[in-house]
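In: A structural model of the following input is requested.
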Amino acid sequence: MTNFADLMPRIATALVLVVVGGAAVWAAGPWFAALIAVVCGIMVWELARMIGADQKRSLALGGLSTGALAAAYALPLGLALPLLLAVPMAGIAALHLHRRIFMTFALAILFAGLGLTQHLTNFGLIWMLWLIGVVVASDIAGYFAGRLLGGPKFWPTVSPKKTWSGTVAGWVAAGLVGWAVMGVTTAGIDLIGISVALAMMAQMGDIAESAVKRKMGVKDSSNLLPGHGGLFDRFDAMLGAAVLLFVIESLAEFPPVPA
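Out: I've put the predicted structure just below:
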């Protein structure tokens, strides 16, 4: 029988996240930046706990991350970058084990947070909704296709529940979101490819976090979100997509223009 036992808690928690996140996106500016700073700080705290840091060090690294991202919103980018990089450097000094894991994921969390605030500031509401739509559609399509269609596992030793059917369904859903947004903007067909690439990177973020949890022998990053585990569990996909989008917007014209 198809297992949807976790569906209702996931939906209830997701609705709360949608309300809080939607209000912050709509308010934009310092409200959105503050939410991102707090969420990323909590994820760094969860990361530090997962790799075995004590509560004092975990809280200190999480608080430092929140402060660095809050300052990054208020400061010019050139002055903000050293503050963000200070977090993984502090982790190297404070942690005794798994420093490379902390350094890698803390950097991803911080630069994803920076990328999200800059994305909303520079491109506005419609393009933030597009990004959220790509990640959410990919996740939902993957969840249902994986459970309804089943089939070969994507990477069973790391993420036993993920299937190739769900993975590909996520790509298709993301491409459809890109196609739909093309219809209400002046973006070119490249947007479909970017949407699929973001879905792929979102899936890589999910897989990477699953690999860390498996290595550390933990089921969830924390128990803050019923049905979802921790914030790191819920937003690992968005982290991957946001990092790639930050790179795309830094290197190429965005939104993509028609050919």
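In: contacts, neighbours, all on C-alpha from now
Out: Will do.
In: which ones are touching I42?
Out: The neighbourhood of I42, defined by Cα atoms under 8 Å, 6 or more residues apart in numbering, consists of G62, L231.
In: mind checking how far it is from L84?
Out: 15 Å (Cα to Cα, to the nearest Å).
In: cool, F144 as well?
Out: In terms of Cα to Cα, F144 sits 37 Å off from L84.
In: could you do P9 as well?
Out: Computed as Cα to Cα, the P9 to L84 distance reads 34 Å.
In: ok, the two, which is more surrounded?
Out: L84 (24 against 14; other Cα atoms under 10 Å).
In: pretty sure that one sits against I109.
Out: No - in this structure, L84 is not within contact of I109 by Cα atoms under 8 Å, at 10.0 Å.
In: so how far is S210 from G91?
Out: Per Cα to Cα, G91 is found 21 Å from S210.
In: just the buried residues of stretch 69-81, please?
Out: Neighbour counts over stretch 69-81 (16 or more other Cα atoms under 10 Å) mark L69, A70, A71, A72, Y73, A80, L81 as buried.
In: ok, stretch 249-259 next?
Out: Of the residues in stretch 249-259, P255, P256 count as buried by neighbour count, 16+ other Cα under 10 Å.
In: check which helices and strands the lengthiest helix in the chain sits against.
Out: Ranked by residue count and defined by DSSP state H, the top helix of the chain is helix 190-216. Applying 3 or more Cα pairs under 8 Å, 6 or more residues apart in numbering; DSSP states H and E, we find helix 190-216 packed against helix 125-149, strand 159-163, helix 164-182, helix 231-251.
In: and this one, so I can compare the two:
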Amino acid sequence: MSAQLAESPPRSTNRFHDLGIRTASAAVLIPLAVAALILGGWAWRLLILAFLAGLLWEWRALSRHVAAPNRKAFAVAGLAYAGLPAIALLWLRFLPHGPADILFLLVVVWATDIGAYAAGRLIGGAKLAPAVSPGKTISGAIGGLAIGILAGVIIARGPSGILPAALLSAVSQAGDLAESALKRRLGVKDSGRTIPGHGGLFDRLDGVLAAAPIAAGLALLAQGGVPLWR
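Out: Below you'll find the model as predicted:
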């Protein structure tokens, strides 16, 4: 459930060397999220609370890399970083069109992830933000945006999905970059080891964490009575 920007092809002969790990994590997280979304009620609440607890646990571990005088501020930032998206997702689910809004959000973020990964690995090219994340490419960002918009149009069944999908796709990619910048500043490769072989929850959910409050804002503008893309 994250919008990871694609990396440029590694020097390995296999450009898709991590595809198996990505597929395995998606095979677990996506059905779990969709099932809880459909069930709603306590299933959705428990899923969000479980993810929130895992995120805060990872944030606590990351705080060890922060200078002691700054740890309190870092802890507060973590509460906002993980807590606001959790509140947004809980609130969205209980709107009249909440399930559709959340599905729109998740599909756009997932599609952005896939598009960015594929375009970045197949095309490569100029780096997007080498000082923050040397592997991410401009082609990956454009590919992710294009596929994210296409997914939004499909879910919305028309062009009304273009603008909200573009916004959510761009924000999800910005969330990925922000998390990369944080890890670089802290000197860590992954946010944690929650997902065996593929890092932590922040590594998988950074795009959703960034885009969820935006989706809630769009739903609020729509007054909760129509889908957020109307």
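In: hang on, the earlier thing: can you add distance to L59 of structure 1 and give the helices and strands packed on helix 190-216 of structure 1 back as a markdown table?
Out: Output for those, formatted as a markdown table (distance: least, Cα to Cα, whole Å):
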| stretch | distance to L59 of structure 1 |
| --- | --- |
| helix 125-149 | 28 |
| strand 159-163 | 28 |
| helix 164-182 | 35 |
| helix 231-251 | 15 |
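In: among these, which is nearest G217 of structure 1?
Out: Nearest to G217 of structure 1 among these is strand 159-163 (12.9 Å), distances taken as Cα to Cα.
In: just list what the closest one packs against, helices and strands only.
Out: helix 125-149, strand 153-155, helix 190-216.
In: map A14 of structure 1 across to structure 2 for me.
Out: Matched by TM-score structural alignment, A14 of structure 1 corresponds to A26 in structure 2.
In: how close does its match get to H65 of structure 2?
Out: Distance of A26 of structure 2 to H65 of structure 2, given as Cα to Cα: 29 Å.
In: the helices and strands packed on strand 159-163 of structure 1 into a markdown table, with extra columns for distance to H228 of structure 1 and mean neighbour count?
Out: Formatted as a markdown table, those follow (distance: least, Cα to Cα, whole Å; neighbours: other Cα atoms under 10 Å):
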| stretch | distance to H228 of structure 1 | mean neighbour count |
| --- | --- | --- |
| helix 125-149 | 13 | 20 |
| strand 153-155 | 20 | 16 |
| helix 190-216 | 13 | 21 |
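In: now render those as JSON lines, adding distance to G115 of structure 1.
Out: Converted to JSON lines, these look like this (distance: least, Cα to Cα, whole Å):
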{"stretch": "helix 125-149", "distance to G115 of structure 1": "11"}
{"stretch": "strand 153-155", "distance to G115 of structure 1": "29"}
{"stretch": "helix 190-216", "distance to G115 of structure 1": "13"}
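In: thought T194 of structure 2 was touching L201?
Out: Yes - assessed by Cα under 8 Å, T194 of structure 2 is found in contact with L201 at 6.3 Å.
In: kindly provide the distance from V171 of structure 2 to G161 of structure 2.
Out: Per Cα to Cα, V171 of structure 2 is found 15 Å from G161 of structure 2.
In: ugh, typo on my part, it should be V226 of structure 2
Out: V226 of structure 2 is 13 Å from G161 of structure 2, where distance means Cα to Cα.
In: try D113 of structure 2
Out: 18 Å.
In: with E58 of structure 2 instead?
Out: E58 of structure 2 sits at a distance of 34 Å from G161 of structure 2 (criterion: Cα to Cα).
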